[in-house]
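S.K.: Pasting the sequence and the predicted coordinates here, then a few questions.
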Amino acid sequence: MTKILWNDQIVEKNEVKIGFEDRGYQFGDGIYEVIKIYNGDLFTATEHIDRLYSSADKINLVIPYTKDKLHQMIHELIETNEVQNGQIYLQVTRGDSPRIHNFPNPAVSSVLTAYTKETTRPLAQLESGIKACFVEDVRWLRCDIKSLNLLGNVLAKQEAVTKNCFEAILHRGDTVTEGSSSNMYGIKDGVLYTHPVSNLILNGITRKVLLDCCEEIGLKVVEEAFTKEEALKMDEFIMSSTSAEVMPVISIDGNVIGNGKPGELTRKLQKAFEQKIPTTLNV
């Protein structure tokens, strides 16, 4: 049976006890991260853990472990569960206390949980590309916080699924922001465009890796918002996320992007990204 990290203990799944008044359950009052595992090794773990603590700071949530201790615990969980390729999900809630909207006073201990899951790379979609659709971005205005409040994202993703699409491209008015669980990029005339870092998007860890890849292959990057109309006129279009990596988007709302196939620059970015994937376990 897959074991779970519960606070600072690795336990059996049936040993985890989460209170019915846990603020993550009742308010979505917490934060989370998903970290990819390749060949038994965490990918960009430092960046993910740094972002977890940054999100915690933004909502005045205390994580009762040092970053080094958290790194140690999640590595132990991966080794215990013998995960080679997959992901680890971890979240921290403000804790279990009588239900009231303001923070508990006095404060209660936050609750950490984490679990691993075996997954495979989406190789077929990475090769052929995926379909996406536009969905109005109705989320709150602090999308830079990786919080548990994901109902807006869930509704957008479900709309995409009902339209037989892989992802929803969110937009506020006419301006493209990001995906329901990804960042978005358009390539036009040899330049990559993406929404600048702000409260309207989550600064994805894979986004950072992708922008590093752009520099490596000599692709100019302009962090500037673009419109829905401009998105449809891009030569190439890409989404990125921890699980989707560097994913080509070949059509949006039935409109073919470019020639309907992953473009040359997209392929170069995919190759540059793959070269960063751990091939053996680092010990």
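M.R.: Thanks, I have the structure now. Residues are numbered from 1 along each chain as shown.

S.K.: For the rest of this, base every contact and every neighbour count on C-alpha atoms.
M.R.: Noted.

S.K.: all strands for the stretch 1-150 of the chain, in order.
M.R.: Assignment of strands within the stretch 1-150 of the chain using DSSP state E, counting those that start in this stretch yields the ranges 3-6, 9-12, 30-38, 41-42, 86-93, 111-118, 130-136.

S.K.: what does the helix or strand hosting Glu178 contact?
M.R.: Remark: Glu178 resides in strand 175-179, with elements defined by DSSP states H and E. Strand 175-179 is touched from outside by 137, 167-171, 183-184, 195, 200-201, 225-228, 239, with contacts defined as C-alpha atoms under 8 Å, 6 or more residues apart in numbering.

S.K.: Okay, one more to line up with it:
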Amino acid sequence: MSRIVYVNGDYLPEEDAKISIFDRGFVMADSVYEVVSVLDGKLIDFDGHLVRLSRSLDALEIGNPLSDDAYLAMFRELVSRNDITDGMIYLQVTRGNPGDRDFAYPPAETPQTVVAFTQSKPGLADSPAARKGWSVVTLPDQRWGRRDIKTTQLLYPSMAKMAAKAKGADDAWLVEDGKVTEGTSNNVYIVKGNKIITRELSHDILHGITRAAVLRLAKEAQMQVEERGFTVEEAQDADEAFVTSASAFVMPVTEIDGAKIGAGTPGKTAARLREIYLDEMRRIAI
């Protein structure tokens, strides 16, 4: 049985899903996306993802074609039709199909394209990697300057991910002007002297929905948080390191460029944050 996907108001078998070759999401990466995790058949931090979707669309002057209630109904329908217990839903909104290729934006009344699909990931929250930790390598950050907009132009992060895998690592941390910005698809953190350190929000990094929740929960748990940039050398000398994302949740990092972090095993701060994050997200999931 094939997946049922969503395309502009229709629920279709994935093999029947089609968009125009002139769609600007295809020819210009003129589109934004969100990924929402599903645990126990419920949506994790859904409202936060919709807020960021709206922010990204506004930043690119793309209209938002659906109401929050319509997105929620569509996500729940996809979960139901695909019998998803644990997994993810990918949503993409493009500027639409102008009927030909042109650098200029099409008229404002051009309908946006909306597509969404599920990915089943049984046991998503019980990842063996969380018990082992990731190894990462560092690479120059060569992305465009508006990383706070969650666009679909992901070629360089894909290249960095593949470069990391070629070196036997799980992911890459990107470095600009001597400071770590973020991972290929995640926000990054170190722990030193019981203080969690992560880069401050700006155009340089994605404003992670999981990041916001984890930092809120850390502060509620009386953990110290400092938002500032840090160097690779500082990270290698840290007591712990970890990343956050919608699909990895809180993932320990145990090695950076071959240097073991702390004892070379997942630390207690990352483990505790993963635990309280998953507990809270399951409690408020919709």
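M.R.: Good, I have the coordinates. Every value quoted in this text rests on a predicted model; they were computed, and no experiment measured them.

S.K.: Tell me which of the strands of the stretch 1-150 of the first structure sits nearest to Asp50 of the first structure.
M.R.: Proximity to Asp50 of the first structure (C-alpha to C-alpha) singles out strand 30-38 among the strands of the stretch 1-150 of the first structure, at 10.2 Å.

S.K.: That closest one vs the second structure, mean deviation?
M.R.: Taking mean C-alpha distance after the TM-score superposition for the first structure, the mean distance separating strand 30-38 of the first structure from the aligned residues in the second structure is 0.3 Å.

S.K.: So what angle separates the directions of that strand and strand 86-93?
M.R.: Put simply, strand 30-38 of the first structure runs at 170 degrees to strand 86-93, going by axes from the mean of the first three to the mean of the last three C-alpha atoms, to 10 degrees.

S.K.: which residues touch strand 30-38 of the first structure?
M.R.: With C-alpha under 8 Å, 6+ apart, strand 30-38 of the first structure has contacts from 23-24, 42-45, 48-49, 52, 55-56, 61, 83-94, 145-148, 242-243, 277-279.

S.K.: just stretch 234-241 of the second structure next, same as before
M.R.: Under C-alpha under 8 Å, 6+ apart, the answer for stretch 234-241 of the second structure is 188-193, 252-256, 259-263, 266-267, 269-270.

S.K.: Can you turn the buried subset of those residues into a selection I can paste into PyMOL?
M.R.: Buried members of the contacts of stretch 234-241 of the second structure, defined by 16 or more other C-alpha atoms under 10 Å, are picked up in PyMOL with:
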select buried, resi 188+189+190+191+252+253+254+255+256+259+260+261+262+266+267+269+270
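
S.K.: So which of the contacts of stretch 234-241 of the second structure are in helices?
M.R.: Residues of the contacts of stretch 234-241 of the second structure located in helices (DSSP state H): 269-270.

S.K.: Need the strands of the stretch 1-150 of the first structure in a markdown table (columns: distance to Glu178 of the first structure).
M.R.: A markdown table is the format used below for those (distance: least, C-alpha to C-alpha, whole Å):
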| stretch | distance to Glu178 of the first structure |
| --- | --- |
| strand 3-6 | 31 |
| strand 9-12 | 35 |
| strand 30-38 | 17 |
| strand 41-42 | 25 |
| strand 86-93 | 21 |
| strand 111-118 | 26 |
| strand 130-136 | 10 |
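
S.K.: can you pull out the helices in the stretch 101-250 of the second structure?
M.R.: Ranges of helices in the stretch 101-250 of the second structure, per DSSP state H, counting those that start in this stretch, are 128-132, 155-166, 209-220, 232-236.
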